[in-house]
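**Student:** test case, fold it:
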Amino acid sequence: MGLKYIEQIKSLLLFVLVFLSITLTFSIWTYKPDYDPLEKQKPPLNVSFEKKQQLADVVKPYRMVFHEKDTWRGTDRYEEMKNMLNRMHRWRISNMTLVSKNANAYKVNQLMRDADNFTLFFPAEVPYAIFQNILPTVDEQPKNLSFNKMILDWGRIDDSDELIVFFANTANGQLYKAKVHVDSQDDFYKYIIDKSHSLERYIAYARERGNTLYLPAQEEKVMQYTYLSSSSSIDKFKNALFTMPKRVKSSIDDTNFKENYTDGVSMMTVNTSKKTLDYVDANAVDNLEKTNKSSLILNTFNFINEHGGWTGDFRYEDVDTSNNKIMYQLYVKDYMVYTDASVTSTAIETVWGETRIARYIRPYYKLVSVPENETVMIESGERAIEEISKQDGVDINDVEEIRPGYYLSTNERPNVFILKPTWFYFINGKWKSLPLVPSAGGEQVGLE
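**Tutor:** Sure, this is the predicted structure:
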């Protein structure tokens, strides 16, 4: 009897083993690890170069001009604007209405000239949804409102504790008007108007066409700076930008001073001579969807903030919604910094994809101050206009703006940058500088 059942037990055990083997084999063949697709994974956010910034640190006016009793005063120094802007946090705006959809330069010039007011100038269109962090709105804000000039008229404040504010967009002609309630009339005069009387005198240069140019009336002493360029770690950028840094392969092209990094989907090209990098996410580039200005600014700002990519004083400078592009320009001591493309870059350029960065072009150096600075003179705004008018092929009526800034150059010493102050003018979509002349011990620069 026992032998009879032993054979049956063996058969049963064999069947169980075969069944388990088939089940295990099928499980191995059909197993799919629970990974997110490579292109959908986000870069690690724990890689940080510099401290994070607030949006107000990056979106700033470049000029403030006061008009009072036919006198113009102003500044390009943000430190002189800062205290006044901080007072504006206490104000409240209401009754926003559309005045015009096609306000031309003459209309905006007239608003600035006809009353006691002050104007904030921004380098590019600022969506009101971004700016309301500075000037809160009581009522519902208009959709798609953006501006590059903010004009505050205080002519009626003695009667009502209210200002009239105009938001002018010289790019699309939109002009909005609203009321601003100040917290204290006395404080407004004390901290805004009285403080403005210490600002330098400006001139208002009206032209046959185009916006009026507002520039310092006198020449000014400005520092010329010498900096060492300290390189940020390329490995940190690799770890911040690539989804899986350990899978990234690199190659070196010594002939062209380039290093290439790729994971098969994204690529980062590093120019070790210019100290710049160009990161491209191929999948994101193929999926660009038009995004509104507010989202473009917030998305690119947050992207740079996540890895602490503010390796200098970079500020919002330009927007191109047709290509989802935002540019942040390097500033030093409140002056914009430009250079020749053959030397390096002084801007961060971002292109936003559907849900993430598509392209990221930037310098990876940091400026380290050295005690080799000197004081030089930069000419008055009126003299700058005269010299710009003399440049070949330049019609002063075609110049959109004139600003002081620094031109970055190199010398015979490695890793040394010289920042020379000069005048820049914006024409045909580009900034150009007046020709530089050698400077030494207070000699004028920026004009021939």
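
**Student:** going forward, measure contacts between C-alpha atoms and count neighbours the same way
**Tutor:** Fine.

**Student:** doesn't Val99 make contact with Ala178?
**Tutor:** No: counting by CA atoms under 8 Å, Ala178 stays clear of Val99, with 9.7 Å between them.

**Student:** the two - which one has more neighbours?
**Tutor:** Legend: neighbour count by other CA atoms under 10 Å for Ala178 and Val99, higher for Ala178 (18 against 15).

**Student:** following up with a second sequence; could you model it the same way so I can compare the two?
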Amino acid sequence: MRSKELIKSIILILLVLMSVVLTYMTWNFSPDLANVDNQDSNNKASEANTIGKPLSEGMDQVITPYQVVHSKSEKTEGMAATKQNVESTLKPLKNHRVLHAEQMHSNHNLIIPDLTDEFLIFDFSYDMPLATYLGQALNIDAKVPNNFKFDRLIIDNNEDGNVKLYAISKDRHNVVRMTTSAKLSNFKKVVKTQHKYMQPYTEIITNKDTIDRATHIFAPKAPKALKSYHTIYNRISVDTMNSILFNDSVVVRSTKSSTATYNNNTGVANYNDESEKYRYTNLSEDENRSTNMQDSIPSTFDYINNHGGFTDDFRLFNIDNKNGELTYQMFLNGRPTFNDDDLNNIKVSWGDKGVFSYARALLKANVTIDSGEDDTKLPGAETVRSELANNPEINFEKVTNMTIGYNMEDKPDKSDIEIQRNSEFKPQWYVQYDGKWRAYEDGGLE
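**Tutor:** Alright, predicted model coming up:
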């Protein structure tokens, strides 16, 4: 009996001591917020240095053709270059290698004697280094001629069993013929599935360099009625752009009317809050931009993508090899968009060690919907060709490309308390004339 009382007493004493210890720890508890503060600070810094989510698919989502054309004997079909169409068509080519390559030159019209009567064409709106496209967009191991640039890639339906590629230069006088390890049977299966997206295309000859089947200009023969679209934008903050481009603290040097200037020891940026256009120049780089596109294309892609700068369907659309500036342009439904005020593009150039200049509108699409307007019926390619060829103010030999795109009309809604930026996208013919894309209208070029 006495032993039971003793045990109860010991247990009671232990409980009292535990209560005292817990009470003391509660009164003296001080949470360590250092890590929490640091984590929160790091999250905010990370958010401040990004515009959106980086692309996970890789460079082939941005370095793409603007159209895909299939030619077989007298029948020619083509399709807009939606991401899904391009990805599916190129998949059989990726992750292979070039077994053999040789360059051919012609002083006159380029003729490829071993090209069969059936082939697929990828048309690009710019000329780019072949090694860069094969190696970094398609992950093809290739030894090809240094500094060779192309703007058309042909995949031939040969009888050898392996895929043969022909990369054609912009001037249509040079071609690199390549035999790859990719199996032609796999490629033909994919092309067959893509025919449901194709429509009749026509072949156009504009000068002595486009008279062969491999060098024709291809464009939709009788375009289907196309919808117009309405887009509402979100804004990208100036502070976010400054945090991305400036290495340290930035100072507002001046604010005048609707324009603000920001700078530090390494760079200067200008922003206009009416046009919502932002331009940065890196003062620490050399005055001359790099014109080496084998470095500039992957470098600018990585730079923009790392901070989520491809907020919409931006794709490389123009390369200024002389000034070193690259233009990434917004696409809609696989078709390029055009805007006179450059609200639809990112212009960037590279220096010796980093970005030299960076310009864009601080807008990103929030929602894009059918505008509700009647579908637009555009004239056929032959009508466009005929009217341009007969226009005395146009030298038709300078026409190098024709395509259907969207005219981006900027329409701010001033009826709202906070002005909402809107745009209307309307389908229209566009013609690359003397190196520049211009809208076709009423038999002429705007």
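
**Student:** quick TM-score on the pair, please.
**Tutor:** For this chain pair, the superposition-based TM-score is 0.78 by TM-score structural alignment, normalised by the length of the second structure; 385 aligned residues with a CA RMSD of 2.9 Å.

**Student:** tell me which element Ile130 of the first structure is part of?
**Tutor:** Per DSSP states H and E, Ile130 of the first structure falls inside helix 128-131.

**Student:** so what touches that helix?
**Tutor:** Here helix 128-131 of the first structure makes contact (CA atoms under 8 Å, 6 or more residues apart in numbering) with 141, 144-147, 294.

**Student:** same question, stretch 231-238 of the second structure
**Tutor:** With CA under 8 Å, 6+ apart, stretch 231-238 of the second structure has contacts from 51, 271, 278, 362-369, 420-425.

**Student:** among these, name the buried ones.
**Tutor:** 51, 271, 278, 362-365, 368, 421-425 (16 or more other CA atoms under 10 Å).

**Student:** so which of those sit within helices?
**Tutor:** Of these, none are assigned to helices by DSSP state H.

**Student:** list just the nearest of the residues you listed to Ile404 of the second structure.
**Tutor:** Ile404 of the second structure lies nearest to Phe425 out of those, by CA to CA, at 12.2 Å.

**Student:** and that closest one, what pairs with it in the first structure?
**Tutor:** Here Phe425 of the second structure is matched to Leu419 in the first structure, going by TM-score structural alignment.

**Student:** what's the answer for Arg360 of the second structure, then?
**Tutor:** By TM-score structural alignment, Arg360 of the second structure lines up with Arg362.

**Student:** which secondary structure element contains that match?
**Tutor:** Using DSSP H and E, the element containing Arg362 of the first structure is strand 357-363.

**Student:** mean deviation (superposed) between that strand and the second structure, please.
**Tutor:** Here strand 357-363 of the first structure, set against the second structure after superposition, deviates by a mean of 1.3 Å using mean CA distance after the TM-score superposition for the first structure.

**Student:** what does that strand contact?
**Tutor:** 274-285, 300, 303, 344-352.

**Student:** so which residues of the stretch 201-350 of the first structure form strands?
**Tutor:** 213-216, 220-231, 249-253, 258-262, 266-271, 276-281, 313-320, 325-332, 335-339, 347-352 (DSSP state E, counting those that start in this stretch).

**Student:** tell me which of the ones you listed lies nearest to Ala56 of the first structure.
**Tutor:** strand 313-320 (9.5 Å).

**Student:** for that closest one, buried residues please.
**Tutor:** 314-319.

**Student:** circling back to that earlier point, so where is the helix holding Ile130 of the first structure in the second structure?
**Tutor:** Taken onto the second structure by TM-score structural alignment, helix 128-131 of the first structure occupies residues 130-133 there.

**Student:** returning to what we had before: would you mind giving the contacts of helix 128-131 of the first structure as TSV with distance to Leu13 of the first structure, secondary structure and neighbour count added?
**Tutor:** Below are the contacts of helix 128-131 of the first structure laid out as TSV (distance: CA to CA, whole Å; DSSP: H, G, I helix; E, B strand; the rest coil; neighbours: other CA atoms under 10 Å):
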residue	distance to Leu13 of the first structure	secondary structure	neighbour count
Gln141	77	coil	17
Asn144	74	coil	12
Leu145	78	coil	18
Ser146	78	strand	25
Phe147	81	strand	25
Ser294	69	helix	16
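
**Student:** wait, which of those is closest to Leu447 of the first structure?
**Tutor:** Out of those, the member with the shortest distance to Leu447 of the first structure (by CA to CA) is Phe147, at 32.7 Å.

**Student:** the aligned residue in the second structure for Asn144 of the first structure and Ile111 of the second structure: what is the separation?
**Tutor:** The equivalent of Asn144 of the first structure in the second structure is Asn147 (alignment by TM-score structural alignment). Here the criterion is CA to CA, to the nearest Å. By it, Asn147 of the second structure lies 22 Å from Ile111 of the second structure.

**Student:** Thr259 of the second structure now?
**Tutor:** As for Thr259 of the second structure, its distance to Ile111 of the second structure is 54 Å (criterion: CA to CA).

**Student:** and these two? which has more neighbours close in?
**Tutor:** Ile111 (20 against 16).

**Student:** make sure that one is indeed in a helix.
**Tutor:** No: the assignment for Ile111 of the second structure, made by DSSP: H, G, I helix; E, B strand; the rest coil, is coil rather than a helix.

**Student:** tell me who's in contact with Arg335 of the second structure.
**Tutor:** Each residue near Arg335 of the second structure by CA under 8 Å, 6+ apart is listed here: 66, 80-82, 404-406.

**Student:** and stretch 124-135 of the first structure, which residues are buried?
**Tutor:** Quick answer for stretch 124-135 of the first structure (16+ other CA under 10 Å): 124-131, 134-135.

**Student:** what of stretch 154-174 of the first structure?
**Tutor:** Under 16+ other CA under 10 Å, the buried positions of stretch 154-174 of the first structure are 154, 157, 161-170, 173-174.
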